[in-house]
Structures are given as C-alpha cells and as structure tokens.
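Peer 1: sequence and computational prediction follow.
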Amino acid sequence: MDFEMMLDRFDTAIVARLLEGGTATNAELGEAARLSGPAAGRRQRLLESDGYIKGYSPKLNFEKLGFGTLVMVLIQVKSKATDTFEAFENAVRSSPSLLSCHLLSGSEDYLLSLRAKDLKDFERIHREELSKLPGVSGMQSLFALREVLSRDASPSMLSGS
C-alpha cells in the first residue's frame, strides 16, 4: 500500500505562496509559512522530491505573444481498441501546436486545447496537424470568447475542502 504524505499547514502555506507567483525566496516562503527561511527551503525541496511540486514555469501572456485565440477541440475516435488510443496519443504528443490533451468519459473521447494567432492560423493547424491525427471519426472545435478563470490549482485543494 502506498503511503502519501499529508500536507500540513506549513507545506500548504508554502505551496499557496508558490502558486501566487511561481517563485519565492526561502525567506518569503518562511514568512508565508511562519518558519525560518532555511526550514521553508528544506520543505520546498521535500515537496519537489516527493512529487507534490512537479516543476516551475512562467505564466505566459498569450495575447501579447500574438496567440490570443484559445481553441478546445473535442475528438471522437473510430475504435475503442487500445492500439487506436495509443496511436492517437502518440500523434498528439508530437503535435507542436497542442497545449493539452485529456482522455474523457462520456460521448467524446478526448479534449485538446491549443492557442492560435487567429482563425487563419487555426485553419493551418487544423489542416496540418488535427486532420492528420490517426483514428479520428469526429471533431468539434470550440472557440473561447473570453477567459474567465485560469489557474493551476484551486484554493480548495490546499484547504482540504
């Protein structure tokens, strides 16, 4: 049986502080957790080595980078056979425009997300990448009109609610 370390109030405060901006000094983490800086730094490294923190990356401003069009694509595959799913997932991993891919329950099999410069750019991505994904029997593209909320974790995940 795997034993998962439970996050205590110190770890929770450290993770919450890191979620605010992605990076923080040991002193800032210590202040947030009411620990010394070195103690907070040790806890952060333990959270990383235990896999609670998978990594750090910048939060990009897609609008400023010229990729203001957020598209979600629902995919249905032709067959529920393992080799169909594996071929599709391998192709998705090598598709340079995709940001995420999720296997779903329900009538759709996958949800893909991507960023495009505009509709013309999405048309190119559709033609060069999406239409070439193996095993696809249906595809529906959904365009986000406005992003209302985007975060890596919800506050309730840290409070145990």
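Peer 2: Received the coordinates, thanks. Small disclaimer: the values here were computed from a predicted structure and weren't measured.

Peer 1: contacts, neighbours, all on C-alpha from now
Peer 2: Fine.

Peer 1: from Ala27, how far out is the residue of the chain most remote from its centre?
Peer 2: Ranked by distance from the centre of the chain (CA atoms, centre = their mean), the top residue is Ser36, with 31.5 Å. From Ser36 across to Ala27, the span is 7 Å (CA to CA, to the nearest Å).

Peer 1: quick revisit: excluding chain neighbours, what is closest to the residue farthest from the centre of the chain?
Peer 2: Take Ser36 and drop its neighbours on the chain: the residue closest to it by CA to CA, 6 or more residues apart in numbering is Gly30, 5.0 Å away.

Peer 1: what do you get for Pro38?
Peer 2: Using CA to CA, 6+ apart, the closest residue to Pro38 is Asn26 (6.3 Å).

Peer 1: got another, please set it beside the one above:
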Amino acid sequence: MLQLDGTDRKLLRELQRDSRRSVQVLGEAVGLSASACHRRIRALEDHGYISGYRADLDAARLGYAMQFFIEVGLTSQSEAALEAFEAAVQDIPEVLECHLTAGHSDYLLRVICRDHEDFERLHRRLSARLPGVARIHSNMSIRTVKARMGLPL
C-alpha cells in the first residue's frame, strides 16, 4: 500500500481540479519535475488512488433538463433479490447512480430525464421491469445547490 504524503495529496487535488493539464504544468503546480510528477501519477494509478479520468458533461445542454432522486423499496432484502435488482438497474442508462441504503428505502437512485414524458416512461420501466420492486418514491431536483466532483484531501 502506498503511503500518501503532502505532495501526493496536492497532486490528487490538482488532478481533480483539472486532469487535462500536462505533466509539466501539474509538476510545477506541486513542486515536482515533469518526470517525478509522471512517476507519482503512475504510482497513484497503480495503487488504485486514481480510478480513471473523465469529462464532465453538461446534462441540460445535452437535453436532460430534469433530475430525480428515487427511493426504491423491495419486496425482499434477500441476497438474491438485491443481486437481481442491482443487475437489472445496470441496463438503464438514465440511472446515473444507484446506492444501497440503510434506512427507509433499500435503494436510492439518481436519474436524469429529458422531460415529464421521459420521466413517466422511466417510472413505468422502473416499476414494471425491475425485479422485486414494492414501492417507489420520487423527488424532483429543482436546482443543484452544490455538486462536488472531487474528494476533500
């Protein structure tokens, strides 16, 4: 296991902020040469601290104007029921996140939709096609107040 030092944490913060910068620019930001910076990034990747790189897309610009948080309760919490639900939810592209929760519901889903008709279609799909669904409770997001993409380091 790689022990993170202050430079590693600075580098992770910089990568979260903008991973498209060159290794030279990242190195300058954290006080390393380009080659030392490259070695550190490679070590952070190899040890699983960096799980990937991605582009953040604008959902509204791409036509997804609505976001919902959906609580799902299952008829059973058996291992087989949980596995069946989790496998089925993987095939629904509008489901951006699925969390197994402790509390009132079994799962919390974050979904995006283009409009009300799109949400109705998705709601029916969730109710009818997902195995073991006993109840669904939907909350529409009016506006995102804070969306943190990076982890506090």
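Peer 2: Nice, thanks for sending it over. Just so it is clear, the model here is predicted, and its values are computed rather than measured.

Peer 1: TM-score for the pair, please.
Peer 2: Once the chains are laid over each other, their TM-score by TM-score structural alignment, normalised by the length of structure 2 reads 0.94; 153 aligned residues with a CA RMSD of 1.3 Å.

Peer 1: which residue in structure 2 aligns with the residue nearest to Pro38 of structure 1?
Peer 2: Under the alignment (TM-score structural alignment), Asn26 of structure 1 pairs with Val23 of structure 2.

Peer 1: mind listing what that match touches?
Peer 2: Applying CA atoms under 8 Å, 6 or more residues apart in numbering to Val23 of structure 2 gives the contacts 34-35, 37-38.

Peer 1: and Met72 of structure 1, by the same measure?
Peer 2: Counted by CA under 8 Å, 6+ apart, Met72 of structure 1 has contacts 111-114, 141-144.

Peer 1: can you give me the end-to-end span of stretch 18-36 of structure 2?
Peer 2: With CA to CA as the measure, stretch 18-36 of structure 2 spans 19 Å from end to end.

Peer 1: how many neighbours does the residue nearest to Ser36 of structure 1 have?
Peer 2: Other residues near Gly30 of structure 1 come to 22 when the count uses other CA atoms under 10 Å.

Peer 1: go ahead and confirm it touches Gly37.
Peer 2: Yes - Gly30 of structure 1 is within contact range of Gly37, at 4.5 Å (criterion: CA atoms under 8 Å).

Peer 1: what touches both of those two?
Peer 2: Counting by CA under 8 Å, 6+ apart, nothing touches both Gly30 of structure 1 and Gly37.

Peer 1: quick one: secondary structure of Arg45 of structure 1?
Peer 2: Three-state assignment for Arg45 of structure 1 (DSSP: H, G, I helix; E, B strand; the rest coil): helix.
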